[in-house]
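> this one's structure only:
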């Protein structure tokens, strides 16, 4: 956790699937040149339109229980690449979709709660969060 200063907000259930090492790409409509470690933030509102395809359901069948924390930093990952047309079952297909390739994910047993997210890749100061009681 030390040294990480960037974060991305990813709606649930996708945020948890990333942190558990199941979802290996994050789908965005814009590419990023950023490579490195980021906190995974689950915003207040989940993705109510999310549906799992049969292939994706099979990939998550072994999970006994989801935690689905919101307004919290629930883990971390490393962005190692940004490509189009990734072969992952989690890569949404379509014009203009970029796949941020993620590795070395960590799911926090105790998330950092009451954190407001932002758009894009954003800066975060953990010391400030601790001082504000968040």
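That came through, no problem. Just so you know, these numbers come straight off a predicted model, no measurement behind them.

> make it CA atoms for all contacts and neighbour counts henceforth
Noted.

> confirm residue 127 sits in a strand?
No. Applying DSSP: H, G, I helix; E, B strand; the rest coil, one finds residue 127 to be helix, outside a strand.

> check the gap between residue 121 and residue 52 for me.
From residue 121 across to residue 52, the span is 26 Å (CA to CA, to the nearest Å).

> A further structure is provided below for comparison with the first:
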């Protein structure tokens, strides 16, 4: 597998990365908007989300959280759009309407799971980071 060394990555906790790769979660909910569009890498944080709604998502989707890859690039996804969330985003975000209030919906398409998760050369320094090269100026 040939990696794009200049591609930006999004740091995200499990189970959210797993649900994105399965195509169950097509909306990533964040407190800020983003201008990033196009294909990005998905980097799984070293810790699994422990919030009640994350535990509920694990149960609802019958995931085995002991098998989640952590601290690795697990795949890629395309960010197609960013807009304010609506109550209708509950299914596509795997969240309740309460968690959607005053948030942004990052619309994700075309997830690709890597057959072998990849270690990063540079550790995350925020939500966005360059896992294989030094930081560049970006509009993230």
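Right, received. Where do you want to start? This is a predicted model, so every value here is computed, not measured.

> list the TM-score for the superposed pair.
After superposition, the two chains reach a TM-score (TM-score structural alignment, normalised by the length of structure 1) of 0.76; 121 aligned residues with a CA RMSD of 2.5 Å.

> re the thing from before, neighbour count: residue 121 and residue 52 of structure 1, which is higher?
residue 121 (15 against 12; other CA atoms under 10 Å).

> okay, the longest strand seen in structure 1 sits on what stretch of structure 2?
If each strand of structure 1 is counted by residues according to DSSP state E, the longest one is strand 98-113. Using TM-score structural alignment, the residues of structure 2 aligned to strand 98-113 of structure 1 are 104-119.

> in that stretch, what's buried?
For stretch 104-119 of structure 2, a neighbour-count test (16 or more other CA atoms under 10 Å) marks 104-109, 111-113, 117-118 as buried.

> all strands of structure 1, in order?
Here structure 1 has its strands, by DSSP E, at 6-9, 25-28, 36-42, 72-83, 98-113, 121-123.

> quick one: average offset of the fourth one versus structure 2, please.
In the superposition with structure 2, the aligned residues lie an average of 0.5 Å away from strand 72-83 of structure 1, counting by mean CA distance after the TM-score superposition for structure 1.

> just the first one next, same as before
When structure 2 is overlaid, strand 6-9 of structure 1 sits 0.5 Å from its aligned residues on average, using mean CA distance after the TM-score superposition for structure 1.

> counterpart of that strand in structure 2, which residues?
On structure 2, the counterpart of strand 6-9 of structure 1 by TM-score structural alignment is residues 8-11.

> go on, the third one?
The aligned range for strand 36-42 of structure 1 in structure 2 is 38-44, by TM-score structural alignment.

> quick check: buried residues in the matching stretch?
Buried residues in stretch 38-44 of structure 2 (16+ other CA under 10 Å): 39-44.

> can you tell me what sits against it?
Stretch 38-44 of structure 2 has contacts (CA atoms under 8 Å, 6 or more residues apart in numbering) with 7-14, 17, 69-80.

> now a PyMOL select for only the buried ones of those residues.
To isolate the buried members of those in PyMOL, using 16+ other CA under 10 Å:
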select buried, resi 7+8+9+10+11+12+13+14+17+69+70+71+72+73+74+75+76+77+78+79
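
> residues near the nearest residue to residue 101 of structure 2 once chain neighbours are set aside, how many?
Once flanking residues are discounted, residue 101 of structure 2 sits nearest to residue 85: 7.2 Å by CA to CA, 6 or more residues apart in numbering. Using other CA under 10 Å, residue 85 of structure 2 has 22 neighbouring residues.
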